[in-house]
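Enquirer: what would the 3D arrangement of this be:
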Amino acid sequence: MKDVIFDDFQNAVDESLLRHKSILDIMTKLQESNARINRAIAKSITNCGCIKLNAEKQHLPEHDVNMNIESLKDCLKSHISGSLCDNCREVIEHEIGNNLFYLTSLCNSLDLNLFDVLLKENDKINT
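Expert: I've put the predicted structure just below:
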C-alpha cells in the first residue's frame, strides 16, 4: 500500500512539473529548497524563538566495553530545546514538502523509483 502512495506522488509530480523540466533546473531548485528549509529553521530560532539552539561539542564516553548503540544514543544530543510553534511547524512542513517535490522530480528525470530508493536506504540503515 505504501508503495502505491509513493508511486501516486511520483506520478503526480511528473505530471505537474512543466516549467523546470531541465535536470539543471531541478538540481538548483532542490538546492534552493534545501536552503529554504535551513532558513525556516533558523528563523524559528532567531525570529520566533519557539526553539532554542545550545550547541556544543558532543561528548562520548571513554572506551566502555559494555557500551551499545542504544546507550550511545543517550549520550548524543540534538542541541535543540523547546518545540516548534504551529506557525513555524507549518512553514517548515511546507518547505520540506517543496524539497520532496524537487527530490521526486530528480528521481523522475533519472528514471529512479523513489520508493525503491527509500527501501534500499532502509535496508542499509537496518543492516
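
Enquirer: use CA for all of it now, contacts and neighbours both
Expert: Will do.

Enquirer: excluding residues flanking it in the chain, which one is nearest the most centrally placed residue in the chain?
Expert: Centroid-nearest residue in the chain: residue 96, 6.6 Å away (criterion: C-alpha atoms, centre = their mean). Nearest residue to residue 96, sequence neighbours excluded (C-alpha to C-alpha, 6 or more residues apart in numbering): residue 37, at 6.4 Å.

Enquirer: what sits against the one you found?
Expert: Contacts here follow C-alpha atoms under 8 Å, 6 or more residues apart in numbering; on that basis residue 37 touches 92, 95-96.

Enquirer: next, the second sequence, to be compared with the first:
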Amino acid sequence: MSGLTLKQFQEQVSDLLLRHRSLLDVLSKSQQASASVNRSVIKSVTECGCISLQANKQPYTEELTLEETKAIIQTHVNGQLCENCIDAITVQLGKQLFYLSALCNLLELDLDDTLAKESQKCSTLGLFNLS
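Expert: Sure thing, here's the model as predicted:
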C-alpha cells in the first residue's frame, strides 16, 4: 500500500460505505471510533501496563523561550507501547480515519485539500497556531 494517497483512500471509503451513508450515522460512528481510540490507549495503561502516566502541572512560565519550553514540557507518558497495544491502537486509528474520510465524502470535502489548508495555516501562523 505504499504510495496510497488520501484521495485514493477517500475513494475507497466511498466505495465501501454502504450501511452508514447517513450523515448522522457517520457522525455517530466517527464519535464511536474516537472513543475506541481513547479506550485502546487507556487499556495500554490500565490493562497491559506497557505505558504508564505520571501527570503533573507543566512547568511553563512566560519567561521561558519557545525552545526552553519545548525542552521541559512533558508528555506524561512513561514506557513504550508493546506490539499488541500498537496493533490495537492502529486498528482503532484506522477506523477513525475511515469515518473521517466518510464524513468528507458526504459533505463533498476533499481530505487532501483539508490537510493542505491546515498545513498552510500551520506554516503561516507558526507560533500563533499553538494550542
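
Enquirer: just to revisit the earlier point, next, the residue nearest to the centre of structure 1: secondary structure please.
Expert: The local conformation at residue 96 of structure 1, judged by DSSP: H, G, I helix; E, B strand; the rest coil, is helix.

Enquirer: that one -> structure 2?
Expert: Under the alignment (TM-score structural alignment), residue 96 of structure 1 maps onto residue 93 of structure 2.

Enquirer: how close does that match get to residue 64 of structure 2?
Expert: According to C-alpha to C-alpha, to the nearest Å, residue 93 of structure 2 and residue 64 of structure 2 sit 35 Å apart.

Enquirer: where along structure 1 do the strands fall?
Expert: 51-53, 80-82 (DSSP state E).

Enquirer: so what's residue 123 of structure 2 up against?
Expert: Applying C-alpha under 8 Å, 6+ apart, no residues qualify as near residue 123 of structure 2.

Enquirer: what lines up with it in structure 1?
Expert: Residue 123 of structure 2 maps onto residue 126 in structure 1, by TM-score structural alignment.

Enquirer: give the aligned range of stretch 28-42 of structure 2 in structure 1.
Expert: Going by TM-score structural alignment: stretch 28-42 of structure 2 matches residues 28-42.

Enquirer: that stretch against structure 2, how far on average?
Expert: Average distance, stretch 28-42 of structure 1 versus aligned residues of structure 2 after superposition (mean C-alpha distance after the TM-score superposition for structure 1): 0.3 Å.

Enquirer: in that stretch, which residues are buried?
Expert: By 16 or more other C-alpha atoms under 10 Å, the buried positions in stretch 28-42 of structure 1 come out as 29-30, 33-34, 36-37, 40-42.

Enquirer: over to stretch 45-55 of structure 2?
Expert: Buried, per 16+ other C-alpha under 10 Å, within stretch 45-55 of structure 2: 45, 49-52.

Enquirer: need the residues you listed in JSON lines (columns: distance to residue 71 of structure 2).
Expert: Below are the buried residues of stretch 45-55 of structure 2 laid out as JSON lines (distance: C-alpha to C-alpha, whole Å):
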{"residue": "45", "distance to residue 71 of structure 2": "25"}
{"residue": "49", "distance to residue 71 of structure 2": "26"}
{"residue": "50", "distance to residue 71 of structure 2": "24"}
{"residue": "51", "distance to residue 71 of structure 2": "21"}
{"residue": "52", "distance to residue 71 of structure 2": "21"}
